[in-house]
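S.K.: got a structure for you, letters missing:
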């Protein structure tokens, strides 16, 4: 979900994560028992030790985060048009404006205990999930594909987790992701039939899941740089500038006008492959020139070999390059570190990467490719071991998402009936208590520039 859709989606009650610590401000006081704490859910706790003297890359990232991920907010309380001083105020983050996401497996969901950790942790740690396999073409068209998937959408939405979809078009001949009919048309040279099948798939998968199902965030084009058999057959053009690519974005946009559409590829924020990055930039530039340009450019970010990791300065420079291509958001779509054998080093890398990416003003989301070793393509997920014990990566993630980047403040209004603070961008639970009334509401704070004023009339 990109920033264009945050306000609309946040109108429904959405889960997020909240800080367990209270932050005092210049107008606050400790005697705020009139604001009921019982309605606030407990949040994950971590055990990450931050450096006493952060390195320069981290200090620079923190400065950017202060600039781009936080804003000034004032709660103005009145009664019958007059300001109310000494009203107790609590402002607690309910959902980030930023997507903290994970891959989620439909088959594992149905085989898991309804009260078990696989289902429980997805809503405690994330505000978005993407189906790991269920939207791959072969699985989606299986006899029970729709029903099983829709049941999981219902579960996630009931637990305040937004649902994203991936991939729509993935021409991978090495994976069992495409129906036999598609390969038959390709292998038999039936280009008209191949074109018809792909067009219909884009239209029906994206269109069917919009609306009532609320799935409007899609990786539309996946791994075009490495797998392009179909576009080679459909057009006499290089893989990065093939007309069918723009056509598929046009179809998806017609099927779901409000959808967020992404192009996704690998080895951009990992490894040292400058020619590969050049080709991805060429692909993104070509798509941005179409009638229905992508909203997001996505980077898979799997670290599968010991030499796959890169430093924060290089990560930021690569993000900057793609942000400079046009009006487009940046997302990390598939992060994990099975190539880093040492768990502590893997946790450090998650910390550095997540903070670096979050600090970039064009970044809109960060997705782990799973969170538990027993449901991970390499058996080495970032957060939990097979027995659900917590890895260093869990503590790094929680320290950032549930501590450093969360606002939970209490205070009292001043003589003018106002309480002011600085807050992380997102949607908030707001409680105001002034004898004899208590008012509860959900309000958005999404502008890092200027001041957001939240007016409460008692």
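M.R.: In hand now; what should we look at? Small disclaimer: the values here were computed from a predicted structure and weren't measured.
S.K.: going forward, measure contacts and count neighbours with C-alpha atoms only.
M.R.: Noted.
S.K.: residue 115: neighbour count?
M.R.: Residue 115 is flanked by 8 other residues according to other C-alpha atoms under 10 Å.
S.K.: use this one as the comparison:
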């Protein structure tokens, strides 16, 4: 097998398409046919948290005060600033993750933020982007009211919450990180929370069965993920136990927050090889690569690194762009990876890190341009005019995804779903 990532990407991500085009039942012999790529099958994702106010019409025409509350303001209306960021987002990504942390989604019991999140999810899907909800169960960013309940009531409330969200959002959100960071959940000791208590009482695998059963029952067609940051053998043991228990997992979520430095190709492939042996699709669910100084290596819990300012630097931005390209090439070279979600398009997100593709002033960094040149350049088929042969056939090589085939003033949408040879019939 080739070790060249570009060769592997072509092998695993492209198809050699032969399209037979007919017009009113007759072969379109000798005519021009235009083939245009419309979307990737691969999910190039990013969080959509920052667009909730925009999607709900909550931003006005008042000038944006800027990150410091006044000085340094661009004077640009906040709605216009958000719309400009959204243009950058949609020109690069095709998959969104929205927040369902219980402590934010339902801080007061019985008053979930369903309306705003549903409007935001529809805002994305109407623009052609599927949406994933994150997460349905987690011991952190939890609601105080859940923690105050006795353990049996915590279980009931958690199950009811999952059934409600998965049911309410079905057809708009059909992918969920069902439970987050279970490896550490029963031993998490930073603060009291209901899920750590019941995970300790029930055990990890029964806990996973409980929440997955609730989600599966609410939407049997949903894609349900197990998600974790722990890339050690502990996560592998957990996955093996879950599968041996007969619990159906649709995809494995692997987090890769690289605040302490880029993993590198060797480590990334080693992780992929270990987790791909379960035969499940792999989603890189949370990735960040910083464009400023690296977090000190002695920090064990990334949340412990809280500093007043963490600026992006010119040299850091060049490093980030290089590492972004290398990381995405590595992921696409491995056939098990189906999705990659970057954790925030803009700087100043989680931990205030300069991990985004866009600076705090709204200007794209070199990493944005570098990734765009891959997703919409090297890995994209622009409108291409082909001449049909005597049987109305045209041939092209393209990345798996959606294409528009046009001729004689008519158009049909087709999909390339599998790598290798593909024969398609198009009736105009």
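M.R.: Yes, it's here. Owing to the predicted nature of the structure, the values given are computational and were not obtained by experimental measurement.
S.K.: residue ranges of the strands in the stretch 251-400 of the second structure, please?
M.R.: All strands of the stretch 251-400 of the second structure, identified by DSSP state E, counting those that start in this stretch, fall at 251-258, 282-289, 337-342, 384-387, 393-399.
S.K.: in a markdown table: the ones you listed, plus distance to residue 86 of the second structure and mean neighbour count.
M.R.: Converted to a markdown table, these look like this (distance: least, C-alpha to C-alpha, whole Å; neighbours: other C-alpha atoms under 10 Å):
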| stretch | distance to residue 86 of the second structure | mean neighbour count |
| --- | --- | --- |
| strand 251-258 | 23 | 22 |
| strand 282-289 | 19 | 24 |
| strand 337-342 | 15 | 22 |
| strand 384-387 | 28 | 15 |
| strand 393-399 | 25 | 21 |
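S.K.: of those strands, which is nearest residue 2 of the second structure?
M.R.: Taking C-alpha to C-alpha, strand 337-342 is the member of those nearest to residue 2 of the second structure, at 17.6 Å.
S.K.: the first structure: matching residues for that closest one?
M.R.: Using TM-score structural alignment, strand 337-342 of the second structure corresponds to residues 363-368 of the first structure.
S.K.: count of neighbours near residue 232 of the second structure?
M.R.: 11.
S.K.: any idea how far it lies from residue 342 of the second structure?
M.R.: 21 Å (C-alpha to C-alpha, to the nearest Å).
S.K.: try residue 241 of the second structure
M.R.: Residue 241 of the second structure is 29 Å from residue 342 of the second structure, by C-alpha to C-alpha.
S.K.: please apply the same query to residue 42 of the second structure.
M.R.: 14 Å.
S.K.: which one, of the strands of the stretch 251-400 of the second structure, ends up nearest to residue 10 of the second structure?
M.R.: strand 393-399 (7.9 Å).
S.K.: for that closest one, packing partners?
M.R.: With contacts taken as 3 or more C-alpha pairs under 8 Å, 6 or more residues apart in numbering; DSSP states H and E, strand 393-399 of the second structure sits against strand 14-23, strand 384-387.
S.K.: quick one: contacts of the shortest one?
M.R.: Meaning strand 384-387 of the second structure. 30-36, 394-395 (C-alpha atoms under 8 Å, 6 or more residues apart in numbering).
S.K.: run a quick neighbour tally on residue 78 of the second structure.
M.R.: Close neighbours of residue 78 of the second structure, defined as other C-alpha under 10 Å, add up to 20.
S.K.: doesn't residue 54 make contact with it?
M.R.: No - applying C-alpha atoms under 8 Å as the test, residue 78 of the second structure and residue 54 come out as separate, 9.2 Å apart.
S.K.: quick one: map residue 181 of the first structure onto the second structure.
M.R.: Counting by TM-score structural alignment, residue 181 of the first structure lines up with residue 145 in the second structure.
S.K.: surely its match forms part of a strand?
M.R.: No - the assignment for residue 145 of the second structure by DSSP: H, G, I helix; E, B strand; the rest coil gives helix, which leaves it out of any strand.
S.K.: so what's the residue count around it?
M.R.: The burial count for residue 145 of the second structure: 15, using other C-alpha under 10 Å.
S.K.: before we move on, what about residue 404 of the first structure?
M.R.: Residue 404 of the first structure, neighbours per other C-alpha under 10 Å, totals 12.
S.K.: roughly how far apart are residue 294 of the first structure and residue 164 of the first structure?
M.R.: Per C-alpha to C-alpha, residue 294 of the first structure is found 15 Å from residue 164 of the first structure.
S.K.: ok, those two, which is more surrounded?
M.R.: Each of residue 294 of the first structure and residue 164 has its neighbours counted (other C-alpha under 10 Å); residue 294 has more, 27 against 24.
S.K.: quick one, what contacts the aligned residue in the second structure for that one?
M.R.: Residue 294 of the first structure maps onto residue 249 in the second structure, with residues paired by TM-score structural alignment. Residues in contact with residue 249 of the second structure (C-alpha under 8 Å, 6+ apart) are 224-226, 243, 280.
S.K.: so which of those residues persist in the first structure?
M.R.: By both residues aligned by TM-score structural alignment, their matches' C-alpha atoms under 8 Å, the contacts of residue 249 of the second structure still in contact after alignment to the first structure are 224-226, 243, 280.
S.K.: buried only: go through those for me.
M.R.: Buried members of those, scored by 16 or more other C-alpha atoms under 10 Å, are 224-226.
S.K.: with secondary structure added, can I get those residues in JSON lines?
M.R.: JSON lines is the format used below for these (three-state DSSP):
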{"residue": "224", "secondary structure": "strand"}
{"residue": "225", "secondary structure": "strand"}
{"residue": "226", "secondary structure": "strand"}
